[in-house]
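Asks: coords please:
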Amino acid sequence: MVLGLGRRMALLLASSALVSGGLAGEAAAQSQILQQPAISADQVAFVYGGDLWTVARSGGRAARLTIGVGIESAPIFSPDGRSIAFTGEYDGNIDVYTVPATGGQPRRITWHPGNDAAVGWSPDGSRVLFRSNRSAASRYTQLFSVSAEGGAPDVMPLPYAHSGQMSPDGRAVAYSPFAPAFGFEFGNYTAWGNYRGGRASTIKVTTLDGLATVEVPQAEGSNDLSPVWMGGKIYFLSDRDGPISIYSYDPATRAVAPVWANDGSPIRSLSTDGRTLIFDRLGALSTLVPGGQPQALSVDVAGDMPEARARIVNVADQVQTVSLSPSAARVAVEARGEILTAPVTRGSVRNLTNTPGVMERSPAWSPDGQSVAYFSDESGLYALHVAPQNGEGAVRKFPLAAEPTYYANPVWSPDSKKIAFSDNHLRNWVLDTTTGRLSEVGTAQTHGGFTVQSTDMAWSPDSKFLVYSRNGANRLTVLNLYSVADGSSTALTSNLGDARDPAFDAGGDYLYYVASNNAGGQTYGLDMTSNLFTPTHSIYAVALSAGVASPVAPQSDEEEVESGDQTTGDDDMPGARTAARAIDIGGMTPDQIQRRTVALPVPVRAYSELTAGKTGVIFFMEQTSPAGATGPADMTLNRFTLKDRKVEVLAQRVVRFELSADGEKMLISTRSGGGEAAPGTPPRPPSYAVVPANAPVKAGEGGVSFDQLDVRSDPRAEWAQMYRELFRMQRAYFYDPNFHGSDLTAVQARLQPYADSILSRTDLNYVFHEALTGMSVGHLRGSGGTIPSARRVPGGLLGADYAIQGGRWCITKIYGPTAFSPDVTGPLAQPGVDARVGDCVLSVDDRAVSADMDIQSALEGTAGRMVTLRLGASSGANGRDVTVQPVASETRLRYLDWIEGNRQRVDRLSGGRLAYVHLPDTGQGGFTSFNRYYFAQSDREGAVIDERFNGGGQMADYIIEVLGRGLQSWWAPRYGSIDRTPAHAILGPKVMIANEVAGSGGDALPWMFKREQLGTLVGKRTWGGLVGIGGMPPLMDGGQVTSPNVGFFNPEGEWEVENAGVAPDVMVDQDPRAVADGADPQLDAAVAIALQALEAAPPVEPRLPPYPVYPQR
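Replies: The predicted structure is shown next:
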């Protein structure tokens, strides 16, 4: 956190006094947020405002220990109390540091570009324990230890481990394998109170010599976490009897006993110095000696908190929406809750709202250029405001719904008097700004949720009609014509096709739209079967009045005859005229309207975002490559004229575009070049340009700069608004109108003092987490916001494993390449790189590398650039130089290596009879992986489907349908082997493996697998998060908060899976000893079960009947 930014803010925040015999009520406690306390013989360390602080063990005035730009967290005293290990972000990367307990310069002791987080100390204080996913093939971490002076880390022999502490004698470790499902990580959090799914936190105790493991006895449906050793017992947190409280476990007797029963907010963390426990609860710190009562620690925190200081900030990287002015001279911008206008070339930025504590969204410029409309929550509920574009004069304010509602897509009528828009209740509206009259347009959409919706609207040139889209019972979208005069609606298109993106020709004769006759399979994006379809579209034109010629009537070259009346421009285009005709299709049937509809001569492709320009000119986007697991779809912007009847490509990598009112220019936003953002960095914002609309865009042409987009930021006013927004969003979106029994009004009032007093953005996240916990639901989480962070120094990785040999870092494994994955090859496996297993890394760019340092410190800042390695024997002999390009992440390399190893293991154990398929998720990645591996092994007799660590995505109905395919027929060819239908099916037994980290779509997949009785489910109970999220707008500062707006229930009318998970038929855990010995207990059990099933039911073989012999006549 940077000090000295102008006026300093000295703040003295006094906490509650010491309380004997218990804790004071939460209402009387201090309202600042102190977190993650640690205790030594004479000090307490804790986190406040993203920094570390220390205070005397008896309380009093705290002193700031760290002041990094990023977040410092998880302080842990060394056994002698002289040093503190912690997690820091000094170089934009999460690593482990130590610092003297009395203050001083922090020492960095881990250097891996992945996240390393401090966990504990070895009993003798020589090593620091930390967790990392550096060696992980998927979504888990392991525990490592590293010298307190830095150096080569050692992995602890535990398959999965998130938090833990070594026993005082150093012979065992008590740990939780996975992170709690309701964790808080400052910038990211999941608010899931009363969690009861498969990832319920457990505590295991494993000896380090023989890896014997016992589990702390756990009550059904509870969470045990934060184990610490003290006096021969393990103390831990658990919600087994209500709110998270403190318990003890005696390893000798295996008895669990309550230590202190909590009746308030959950305890967040637990630590000890071996004599006294310390914990935090709703920002307050308390100590506890077993057998006594908690003592609240009185702490005074006085310090400069720069995050809370009002200041001018640049918001160029926080732009949400941009709207072009009618003449294309300026753009209206939504950024950090303000509506501004910025010049395209010359001039100054104008802030039309200047309201730091009010959220304004979705600006739209009126066609006459006089006004900008936007939605504002100034009154507490969103209303429509119309402001003069020059910033002078009164703002007209129009109240909308009397309930929490979110609005989007404002579209002005050409006469600048009416505005159409949509809301999150699936409705469209028209507001007459001259009278204030609000009218609902037609009826609401039939389907929300994951249906691919269209909210497209278009005004007729005379402002008398509005065309809007509505989905029906079959989820296909129909265009409707709304009459402003009488409020009637007429269906323009048939529900046998999917029609979208309406646009009126500037001359008023035609309505254009995009339609598909093969989109039906893709209209519900939640189903994985939708991935099978790639809808194609045609572009149509409807003659709006009787007597209007077809826009694609046959053309004929004729001699021009001079006359007194000369025409210019587009008057020679079909349909061009000088006098407007009345639209007469109102009241007609879709069949009648169809007779006036023609397809324009454009190729049938994937089109969208159709917009009309000048008379006879249309613009539209074309998808040239589909969205994938690594990025969005590629889109080109095209132009078509009725005169030339040709498609012209104007720009590529387009995100969106908008035409000026006269059709002369357009605003385009494009995805920034240079490839995708590096792992761990935010996505690059799009680039904006205003360019002529009649020619292809030239490189660098018309760029719009937001460098001068400055606003006055008052963080405390912004945080207050975001706190209100949090509750309004849940009321507007949450699928259960009763919020799972949570009294949001009471919760909001209870936490208001904390929201009013916070002085950092991460503390606002803490309050959000506390506020949402009572809703007890998965997928309720938040992230981001303007949290200070340091510039990230991208550490490089070589795609290798190492061992220390002869004082050197020597290569024990090189990752990649993987067959048919040409894009995934480790740096040392690239063609022409002479690197071998057994080589030692002697230097990196002439910097010597030795065992007393971390090799990653020599690779800091090298990701993506060329470096020279010297490789050779540990003695330095046979040295040679190789040039490589380190990568920022090895995750994909390690994942592909893991699944290939599993595939080979299954092949070996089954004698080639079983297929192996891993599904990393149920989105595009899982769809691709299934198609790649399942069909390539369709010659096998059975299959092991591994969905461990499945990250979800869609409902994998496609996978279930393919797995369930049965034999339909055999086919006897003259030559070659007998074929069958289906040809690509594995007809024998299927066994699925799941674990506690598989969730969401990874819950639904094993649930469907069991329901369809496709085979045996092996492993552990799944995560249990089967609700859906989507469509929530960002917070003022760009942060995100979800609100599950879709809930799952079974055909029998019962809520299922959510907060429960899917239990396996055969429970198998990953025993540390077995894993250390090279086994995979879950995978091995699945193979054994499948082979048993094959023995019981051998594969079906074709029985070729005698060939028919017919009578010869």
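Asks: okay, CA-based contacts and neighbour counts for the rest of this
Replies: Fine.
Asks: for the helix or strand hosting Thr287, packing partners?
Replies: Secondary-structure assignment from DSSP states H and E places Thr287 in strand 284-288. Packing partners of strand 284-288 (3 or more Cα pairs under 8 Å, 6 or more residues apart in numbering; DSSP states H and E): strand 35-39, strand 277-281, strand 295-296.
Asks: The ones you listed: which one's closest to His447?
Replies: strand 277-281 (42.6 Å; Cα to Cα).
Asks: The closest one packs against which elements?
Replies: Going by 3+ Cα pairs under 8 Å, 6+ apart, strand 277-281 lies up against strand 35-39, strand 267-272, strand 284-288.
Asks: here's the other one to compare against:
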Amino acid sequence: MRSKGACRLDAAACCAVLASILGLCADAPATGPVGYYRQPDVHGDTIAFVAEGDVWTVSVDGGVAQRLTSHPGDEQFPAISPDGTRLAFVASYEGPRELYVMPLAGGLPERLTFDGGAIEVAGWTPDGRVVYSTRSRSTLPNVQLVIVDPSDPANPPDAVHPTVEPIPLAQAAEGTYAGDANDPMRSLVFTRQAFQGSHAKRYQGGTAQNLWRFDRGATEAVPLTADWTGASRWPMWGRGRVWFASDRDGTMNIWSMAIDGTDLRQHTHHVGWDVLGPAMDGDRIVYQLGADLHVLDVRDDSDRIVPITLASDLDQTREQWIAKPMDYLTSAQVAPDGKRVALTVRGEVFVFPAKQGRRVHVDPDSGTRYREARFMPDGKSLLALSDRSGEIEFWTLPADGLGEPVQRTTGATVLRWTGLPSPDGKWIASTDKNHRLFLHEVETGETRTVAQSPIGDFGDIAWAPDSRWFAVVGQAPNLFRQVSLCRVDDGSLTPVTTDRYDSGSPFFSPDGKWLYLVSERHLDTSVDSPWGPYQPEPYMARTSQLFQIPLRKGERSPFAPEDELHPEKGDKDKGKETNKDKEPGSGTPDKAAAPPTPGDAAAPEQAPATTSTETAAAKPETVPPIEIDLDGIASRIQQVPVPPGAYGGLAVNDGALFWLARDPGENTRRLLAVEIGRDEHKVVTVAEKVSAFELSGDGKTLLVRRKDDLNLIPAKAAAADLAKTGIDLSGWLVSAAPRMQWRQMFLDAWRLHRDYFYDPDMHGVDWAAMRDKYLPLVDRVTTRAELSDLLAQMVAELSALHTFVYGGDLRQGPDKVQVAGLGALLERDADAGGWRVGRIFRSDPDEPESAGPLARPGSEVAEGELIERIDGVSTLSVADPSILLRNKAGRQVRLEVRSAGPEEASRAVIVEPIGMREEANLRYGDWELSRREAVERLGEGRLGYVHLRAMGDSDWTAWAKNYYPVFTREGLIIDVRHNRGGNIDSWILSRLLRKAWFTWSDRVGAPPEWNMQYAFRGHVVVLCDEWTASDGEAFTEGIKRLGIGTVIGTRTWGGEIWLSSSNNLVDRGIATAAETGVYGPEGAWLIEGHGVEPDIVVDNLPHETYNGRDRQLERAIEVLQEQIRREPVVVPARPAFPVKK
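Replies: All right, here's what the predicted structure looks like:
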């Protein structure tokens, strides 16, 4: 449908291409800005394309483009009608992404769809109807093609509705009609699969796009490009041939073939730059290459760049103001004296006073990203990570903003992580992405590598008060976290906790006599036996306990109870300073041994700017050396007398311990505290719903973050008054220079991919060359969406899955009017007087709460009935009933419903429509229910069925609901088709590996109770398809390798390099990096790039599947029935009782 109706470049032409890519094309007009051009279409001498998130038109010869749309949201996928008078496109005028049509000369757009989003324009039919792709009509979430007629000649002139016609194919994402003048729509050539979502050039996994043909009247579609396992997509019809883009030579180029797939020809020969989004009209194909548009003349394969400038004010490149800076907060740190906080927001650093004072924007520079800014112990300067040098290094900045940043480290080759300065300000302890632990000397800039872990990252760091030691968390070979002490003078590491338990969150007491930590040692299960439904298993909900380690032998715990050798002090000493009323070892015994405090730092507006020399010279009060006896230190660990829980994040001052706790099943955490002393050890809730906290250097103040609120509260074991201690963030706006920030984000994304990608050799790709190749195009970018397009092109060079580009400051319109539905397919019946209910999507009858609006008790509407009015408005007065349901999801709506002919009286029904996401879930549930019912019917009650949509916690719920009721059956189908992945494959595989090895027997009856409980004794088949992804593929491969069952279906997606999605950019967007590869015991990488091969290949063909057949499920049932016939599943009969007379 992208058609209406390449080239071999010599050296000069190649230079012209490169010059245009760099924005330096000599043929480009001298006036007007050059943009970033995407998604073109062509009709005659007119090209429509997208730039700045709007639709533009320009001559095929180039020139100054004219803007057609100007809505604040993005418009996409323009397609010009065959007669050249109208333009179809996708827009988000009301919030959801829907299909619109407007005059090509300009005018008011008309909305054609109410699908609730995920719409793309595929093109036009030869007779002037729009073809678009959508998931809204598929039960299993497949992309399908639908035709909509914005001006059906059969309709009267005052008709208000478009005619909608689904194309009967279960999977079809792009397409073009092929034929001749007598029958221009004889065949549909279509791209069977939608884009699989991950940006990977040269992808050849199971979801690789390929072309098929469906002829009018045919029983089934046929493949056209099955000879190539890579991509073939964007079909176009012209000059009696099918034109398309394919990566058969390693780069997406223009090819053509005969209608039967023969006579393959290549027309462009680009190297390294993919042809994107081609469209055809007559003898021309227009396409995107880099940031430019090209025109290919198919008569002679001549190819040229279209020189375009924009008549634009480049509004999205001007300075932007962020109204909610806390949405971008990545770090909040308190000053040593507790009177200020340093905030890292959107890569910039701000210092806020606790109460009154000046707000400081430190080193405002949108072209630099700062990370994890925190105060140095002098209180005058800040330590932060920055990319100012091109690598992530430590810099110090003046806390008052009056001075220049000073670089403190050099030589970084990979992402450095948070650094913690020593109390005397002389050292910085830090880690990096390559599992290395460093010590940096501030004054000299010297860096020492203390250790490199072969197992995993180093974690929390805590300094001793004398700056001669620090504690650090690493990983033992058994994967448990282990706390070690590092001696600064020689860099030696000594473990102080055992590797038998997981330990972390170390913190020194202010007097330097104790090291406190959290350790997972309370391993009591809340489940007391394996008996009961759903296979009860041990669950340890509250594993964490607080511990203390005396750093010298013979220290008495400050929590130890009074005894005759250690009586409690008299009443005359009570109420005095904490450091004077405690026993030696429990507090600060004298002034000489006081913890380092920076003193009262100058207010931000009074503090002088600091230089490198001044920062190094600002020395806190001297602290006597702390003596640590390492001999047997791990065995001296003592438990702090507080109940176990789910704990993390620990801090200690003279009077109390503070930590975070999460209750089982809750997502929020509480800040808890307990006083240090011999009296009742009462745990106090300091604050609820806390996301993070930090103790100030002087131990007197706690910084508490709760959602978007920051509080500075006294560091005491008492409930905080949060209403009076909040930091004033009102009126705070953060500015950003988009083009500077886009350049920074591009380089950051490149660097983060280098540092996160699982293969240090980047799959053999010259990654520095890729940066240099794409960086010049950043200057062409005029919107955040264009930057995402550019990032997608760059990261795709690695040819790795799990490489997604999404998020960030994407432009959105002001309206958010959501579409709602009734959980049914409706068909207009003007003769009958309304919209007829064609199909009501069903839900699991055992879960009545999941029923759709028309199937709920008291609101029953039957299929075939007519909906005449919605809230009193005739349904025939609107283009789609969804118009009358906008913004009404979850609210009561009155329907006037009639059962049959016009003689029947209508009745009123009150329903609550659901949102489009809920309706999609309902459609999916209908598909699941119909598969389960088919297995029950065709399997004659001997087979079970479980469908897993993904591999997350909710999918474990689906497993429990559907497996345990059928665990006694002879066969089991586990359906992971369209499984979106997750991480619970081992949970399910371990259940399937359980074996029944004896059976319990009572006096009477024969209950199916065997050991291991709920072990499946029968035969297993797993169904997979090309959309089985990630952990769904790991599960499928596990079924094969562990010998659990037979896999039936088609080759899967091929994405098995796992990711954490933690390499975010400053605006919260991301180009995810594939971080953790998977290989088998034979030493070969598994699944990635190819997918899992089923044992039995069965394809659900597009047309028959649309009509309701599920060939894969049928084969699964047949295979299980045959396996049961050959190997019957029999529960051993009870033997004769023994005779012992």
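Asks: Report the TM-score for the pair.
Replies: The TM-score (TM-score structural alignment, normalised by the length of the first structure) is 0.88; 1052 aligned residues with a Cα RMSD of 3.1 Å.
Asks: Please name whichever of the helices and strands packed on strand 277-281 of the first structure is nearest to His779 of the first structure.
Replies: strand 267-272 (19.8 Å).
Asks: That closest one vs strand 35-39, what angle?
Replies: Put simply, strand 267-272 of the first structure runs at 10 degrees to strand 35-39, going by axes from the mean of the first three to the mean of the last three Cα atoms, to 10 degrees.
Asks: Measure the mean distance from strand 267-272 of the first structure to the second structure post-superposition.
Replies: Strand 267-272 of the first structure, aligned to the second structure and superposed, deviates on average by 1.2 Å (mean Cα distance after the TM-score superposition for the first structure).
Asks: Switch the helices and strands packed on strand 277-281 of the first structure over to a markdown table; also include mean neighbour count.
Replies: Shown next, in a markdown table, are those (neighbours: other Cα atoms under 10 Å):
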| stretch | mean neighbour count |
| --- | --- |
| strand 35-39 | 27 |
| strand 267-272 | 22 |
| strand 284-288 | 23 |
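Asks: Tell me which stretches of the stretch 951-1100 of the second structure form helices.
Replies: Using DSSP state H, counting those that start in this stretch, the helices of the stretch 951-1100 of the second structure run over 953-963, 985-992, 1031-1041.
Asks: Which one, of the ones you listed, ends up nearest to Phe394 of the second structure?
Replies: Shortest distance between Phe394 of the second structure and the helices of the stretch 951-1100 of the second structure, using Cα to Cα, is found for helix 1031-1041: 37.6 Å.
Asks: buried sites along stretch 822-841 of the first structure?
Replies: For stretch 822-841 of the first structure, burial by neighbour count (16 or more other Cα atoms under 10 Å) applies to Val824, Thr825, Gly826, Pro827, Leu828, Ala829, Ala835, Arg836, Gly838, Asp839, Cys840, Val841.
Asks: same question, stretch 1037-1053 of the first structure
Replies: Neighbour-count burial for stretch 1037-1053 of the first structure flags Asp1037, Gly1038, Gly1039, Gln1040, Val1041, Thr1042, Ser1043, Pro1044, Asn1045, Val1046, Gly1047, Phe1048 (criterion: 16+ other Cα under 10 Å).
Asks: I'd say the last one and Gly1025 touch.
Replies: No - in this structure Phe1048 of the first structure lies outside contact range of Gly1025 using Cα atoms under 8 Å: 9.7 Å.
Asks: okay, now the aligned residue in the second structure for Phe1009 of the first structure: neighbour count?
Replies: When the second structure is aligned by TM-score structural alignment, the residue opposite Phe1009 of the first structure is Ile1039. Neighbours of Ile1039 of the second structure under the rule other Cα atoms under 10 Å: 21.
Asks: how much space between the aligned residue in the first structure for Arg932 of the second structure and Ala936 of the first structure?
Replies: Mapped onto the first structure by TM-score structural alignment, Arg932 of the second structure lines up with Arg903. Remark: distance between Arg903 of the first structure and Ala936 of the first structure (Cα to Cα, to the nearest Å) = 12 Å.
Asks: now stretch 312-319 of the first structure, how far from the chain's geometric center?
Replies: With Cα atoms, centre = their mean, to the nearest Å as the basis, stretch 312-319 of the first structure stands 22 Å off its chain's centre.
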